[in-house]
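*Asks:* Sequence plus the predicted model coming up.
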Amino acid sequence: MDVVKRVQFSVLGTEEILQRSVVEVTKTDTYSGNEPVISGLFDPRMGTLEHNRNCSTCEQKNLFCPGHFGHIKLAMPVFHPMFFDMIRKLLKCICFRCSRPFASMRSSTVFRNEILRIKTIKNPKKRWDAFVLLCSNPKINKRCGDDCTEEQTDIESGCRAKQPTRYLKESPMKIIAEWKTAEETVNKEMSPSEILKIFQRITDEDIELMGFHVRWNKPEWMICTVLPVPPPAVRPSIIEDNGQRREDDLTHKLSDILKYNNQLQSKIDSGKGTEDQLRVLINLIQYHIATFMDNTIPGLPVAQQRNGRKLKSVADRLKKKEGRIRGNLNGKRVDQSARSVITPDPYISLDELGVPFRIAMNITFPEITNEYNIAELKALILNGPDEWPGAKYVRLIDDGITITLKYADRDKIANNLKYGDIVDRHLRDNDYILFNRQPSLHKMSMMCHKVKIMPYQTFRLPVLVTNGYNADRKIAL
């Protein structure tokens, strides 16, 4: 078995998106009747949601198919909303015509020594910060390579183009270049297509100098030309009681992106679209891609459903307490545990813990069947999961199948119970459990107690034992 030695985070480039993609999505339709539309947002090559259908790519059922990405080819490039501020910072550091970094073309020994120092910085983030700081030096001229000698080659000395005085962030997704002189001020909107060409001219050597990487994160990848389409498993449809299909928020956003992208491509191909019409469509695509990725970007209108509900973007599914990272990957939610409020009880023994009936009927103890307890376990099986003391599951030793007693024939299961079968029974008096209250600051924050089943909804703990838990708040089992 292969061993994972390292993990490399990177920006998805156009080529990698196309390599991972199994289909180009071109149609806004999802289903035709009960069949997914080919080249649509639920193309069967991206995976399946139905139990009776196999994935067209990996031939697996939906239980085992992880899903496969598709892609949308954008008619015109747009800004990646997660890198917009970095795009503007980078533009301030390089020539808009020849794409050379200003600091690298200085004839001053001080600047050249500083460039050599930056190249020795191994941490890419620190190298980027040092590069931006150097290029923000007020001694940098406003004309590309202005102080270089005539003997230097054109590549080394710069193109002599007059640089913008500043790059303005007019809106969350719009960059304005401003040339300011004593006589006049000229403003020009920098389109994603123009900025993409500027970034594509940056040499590999300069890419490394800036803290980027020619393999993992090239500057041109901060401009979207291809949009990855997540598989249906990420955005499953919901079938309502009346049989109607309700699509996920991400599917709605992808449908909007496709609709306007197809309109833009049609106008470009026909040559009938005016410049204003093309700009409006590009701005719409930019907006929908931005709110598809993050619906909380300051300055952008929040994307909503018709009923006014805020659409849940990709970032919303990852960030915050309920997101995938904190809520699932880092979340310590486990089975066979319960949480409630603590109540002091002076009438139970020091080693006992009062557990509510409701919790005792939910948390189970796996008891192995043998000649001494088989009669007792049969009685618990007959009681089932809704009567205490009872049992919730039976795991058969022969084939490993787990039977849920709520829906099974309990008489038949009890009669066929064998030695070695495992019965998951309810908690009962004198079982032992671990009890914990966070924050777990010392070893007495988690201790073992003997169960005493009691009525009501709170844990009962002897008053003298609460000190170890610092138990003045909620406490968990």
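*Replies:* Nice, thanks for sending it over. Residues are numbered from 1 along each chain as shown.
*Asks:* contacts, neighbours, all on C-alpha from now
*Replies:* Fine.
*Asks:* Now the spatially most central residue of the chain: closest residue in space, sequence neighbours ignored.
*Replies:* Nearest residue to the geometric centre of the chain (C-alpha atoms, centre = their mean): L318, 3.7 Å. Excluding the flanking residues, the one nearest L318 by C-alpha to C-alpha, 6 or more residues apart in numbering is R324, at 4.9 Å.
*Asks:* so what secondary structure elements neighbour the longest helix anywhere in the chain?
*Replies:* Secondary structure of the chain per DSSP state H: the longest helix is helix 249-270. Applying 3 or more C-alpha pairs under 8 Å, 6 or more residues apart in numbering; DSSP states H and E, one finds that helix 249-270 contacts strand 70-79, helix 275-293.
*Asks:* burial count for N415?
*Replies:* 11 (other C-alpha atoms under 10 Å).
*Asks:* typed the wrong thing, it's K126
*Replies:* Neighbours of K126 using other C-alpha under 10 Å come to 14.
*Asks:* what helix or strand is it on?
*Replies:* helix 124-135 (DSSP states H and E).
*Asks:* How about D241?
*Replies:* Residue-wise, D241 maps onto no helix or strand under DSSP H and E.
*Asks:* let's bring in a second one:
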Amino acid sequence: MVKEQFRETDVAKKISHVTFGLLNANEIQQLSHLHVVSKNLYNQDGHHKPVQHGVLDHRMGTSEKDNSCETCGKGLADCVGHYGYIDLELPCFHIGYFRATIMALQTICKTCSRVILPPEVKQAFMEKLKRPMSYLQRKALRKKIYERSRKVSICPYCAAYNGMVKKCGLLKIVHDKNKSKTESPVLIEPYLNALDHNKEIEALIPKNLEVLNPLDVLQLLQRIPDEEVPLILMNNEVGKPSDLIQTRILVPPICIRPSVVSDLKSGTNEDDITMKLTEILFLNDVIQKHKATGAKMSMIMEDWDFLQLQVALLYNSETSGIPLHMMPKKSTRGFVQRLKGKQGRFRGNLSGKRVDYSGRTVISPDPNMRIDQVAVPEHVARILTYPERVTKSNIQFLRELVLNGCDHHPGANFVQQKETHLKKFLRYGNRERIAKDLKYGDIVERHLIDGDVVLFNRQPSLHKLSIQAFFAKVMPHRTFRFNECCCNPFNADFDGDEMNLHLPQTEEAKAEALILMGSKSNMVTPRNGEPLIAAIQDFITGAYLLTQKDVFFDRAKACQLISSMLTGIDSTVRIDLPPPAVFKDELPMVPTTSQGFSSNLAIVGGYYFPARRQQ
């Protein structure tokens, strides 16, 4: 399908700013179409239908070509997918915001939830926050507030003791009340008398650590006064501190976690994210059952730890510090793994990706090519096609291409009719009839021909000059050939280098490529204005040897050199040869009629040299 040109609307709009925030439980519910509650994937009735309110419910979209979405009724190609949500039985820490949670807790009192700074210091920081700041300035200020908060032991508002808040094991936060050696924590006072008489029990005195579970942290963060939220460097309008703790998670659409039908065994292979979501739902059910039956607190705490781990692995499957008994049996790919690294969305699918209408082969030098030309092998030109719309001016040309078919260059591979959008493959069928029935508005996918604009690229593409636009010239043989002067921007040499060629698919793309990326528009580097496309190596050597004072050419050689220089539009230009530098009568005389030699040449040892001018 040909890409339609982008048409701008008449309404002029200006984007003032972009803000990123946290999704709260209400926003997640508004975003979703479905409450997911069932841990089963398919009904057990033999029809292999997804369970209603399950992770594969078709109201969240579809991953199969023969099924349509039950929310919007569209097929796989058109439905963008719809979200669902899962309510967690107990709140969990977010693995991505875990460090931010610890910093927020260190800044506030663990009893009254006020920011722990003295009133005058707090006022000074609030004044600074009112000024417009860059990201780095805000980051530096956040660090300052955090450092000042760490030094305050007694809350100025409720006189409660506050110590260090730190990570302890996997997704656990502890509040250390033993921060100050001078203070005597309440819980270990009975041991102090015994310590005077027996110094050996010092190591046995329990540390006064208070474990802050996600439920405690959620209640603390909810009680932070709205006017003090800016001191945690958060914005109330886009995300509150309590949103750092998860009580509800989004279930992504099915189209980004498709089920793959297996040929080897009956059933389907489910995506890692689908399986992780079913585990979370299973643990939800277990916790619910244990709470209902009044199970031991230790069992519920263990289930809670498992639930936290599964939620963490859903987002980042490379979470470190997992205890051996909780280690997953096989590694999976979480959301973080889908985005980061060489195979992730940004580097693997956006910055560089596999594309259609491209070719790749070895490069060779060809000094006869213009600096804006690349020689494309005929084999490549028959496969790369351009969708040309039939108009009054080109219908005869396109009819000839349709008659040539797929295997003769220049030809065409497909014809798409305007009314039916039916695509016909020209290797089969009656080409004469198809050519005769060609109408205005039909689209002919013709072969690449001379003069087409192509993009030429060599990896690694280190700067914008590593990909440039050239005019194609279809030639025999199997390599891409271009002028050696153009090697510099690509950092190319001819010791086996390969290069990529892309054929833009619209007139708009061709025009943009030529104006913005054309090799003639990029002859100097934008870095410092140095010339990039210039004569190199054998060009300079050749020019030096040609212009020596003792170098003379006979008429035939001079004509050959001149004809090599005249290419393209200059190939039909008439040249008047200047008189030779040296004249001498021929010895012996050679008849001009039979041999066709000029009368100003002499035969010496079988070679023709310009004779000396007679004095």
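*Replies:* Now that the structure is in, tell me what you want to look at. Nothing here was measured: the structure is a model prediction, and the numbers come from that model.
*Asks:* if we can go back for a sec, now tabulate the helices and strands packed on helix 249-270 of structure 1 in TSV and tack on distance to L250 of structure 1 and mean neighbour count.
*Replies:* Putting these into TSV (distance: least, C-alpha to C-alpha, whole Å; neighbours: other C-alpha atoms under 10 Å) gives the following:
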stretch	distance to L250 of structure 1	mean neighbour count
strand 70-79	14	22
helix 275-293	7	19
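*Asks:* Could you export the ones you listed as a markdown table, including distance to V355 of structure 1?
*Replies:* What follows is these, written out as a markdown table (distance: least, C-alpha to C-alpha, whole Å):
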| stretch | distance to V355 of structure 1 |
| --- | --- |
| strand 70-79 | 51 |
| helix 275-293 | 46 |
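*Asks:* of these, which approaches G308 of structure 1 most closely?
*Replies:* Each of those was scored for nearness to G308 of structure 1 using C-alpha to C-alpha, and the closest is helix 275-293 (15.2 Å).
*Asks:* on that earlier part again, how close does the equivalent of the residue nearest to the centre of structure 1 over in structure 2 sit to I280 of structure 2?
*Replies:* Counting by TM-score structural alignment, L318 of structure 1 lines up with L339 in structure 2. L339 of structure 2 sits 22 Å away from I280 of structure 2, going by C-alpha to C-alpha, to the nearest Å.
*Asks:* One more: L401 of structure 2?
*Replies:* 60 Å.
*Asks:* same question, N236 of structure 2
*Replies:* 30 Å.
*Asks:* Out of the two, name the residue with the larger neighbour count.
*Replies:* Ranked by neighbour count (other C-alpha under 10 Å), N236 of structure 2 and I280 place I280 first, with 23 against 14.
*Asks:* Residue in structure 1 paired with the more buried one?
*Replies:* Match for I280 of structure 2 (TM-score structural alignment): I257.
*Asks:* in the helix holding K126 of structure 1, what's buried?
*Replies:* For helix 124-135 of structure 1, a neighbour-count test (16 or more other C-alpha atoms under 10 Å) marks 124, 127-128, 130-132, 134-135 as buried.
*Asks:* Relative to structure 2, what is the average displacement of it?
*Replies:* After superposition onto structure 2, the mean distance of helix 124-135 of structure 1 to its aligned counterpart is 4.3 Å, using mean C-alpha distance after the TM-score superposition for structure 1.
*Asks:* what's the answer for stretch 252-261 of structure 1, then?
*Replies:* Counting by mean C-alpha distance after the TM-score superposition for structure 1, stretch 252-261 of structure 1 comes out at 1.0 Å.
*Asks:* roughly how far is that stretch from the heart of the chain?
*Replies:* Counting by C-alpha atoms, centre = their mean, to the nearest Å, stretch 252-261 of structure 1 is centred 21 Å from the centre of its parent chain.
*Asks:* Please apply the same query to stretch 448-465 of structure 2.
*Replies:* 20 Å.
*Asks:* try stretch 341-349 of structure 2
*Replies:* Worked out by C-alpha atoms, centre = their mean, stretch 341-349 of structure 2 lies 6 Å from the chain centre.
*Asks:* Could you do stretch 234-243 of structure 1 as well?
*Replies:* The mean C-alpha position of stretch 234-243 of structure 1 is separated from the chain mean by 22 Å, C-alpha atoms, centre = their mean.
*Asks:* need the strands for the stretch 51-200 of structure 2, in chain order.
*Replies:* 83-93, 164-167, 173-176 (DSSP state E, counting those that start in this stretch).
*Asks:* a markdown table for those, including distance to E210 of structure 2?
*Replies:* Below are these laid out as a markdown table (distance: least, C-alpha to C-alpha, whole Å):
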| stretch | distance to E210 of structure 2 |
| --- | --- |
| strand 83-93 | 17 |
| strand 164-167 | 9 |
| strand 173-176 | 5 |
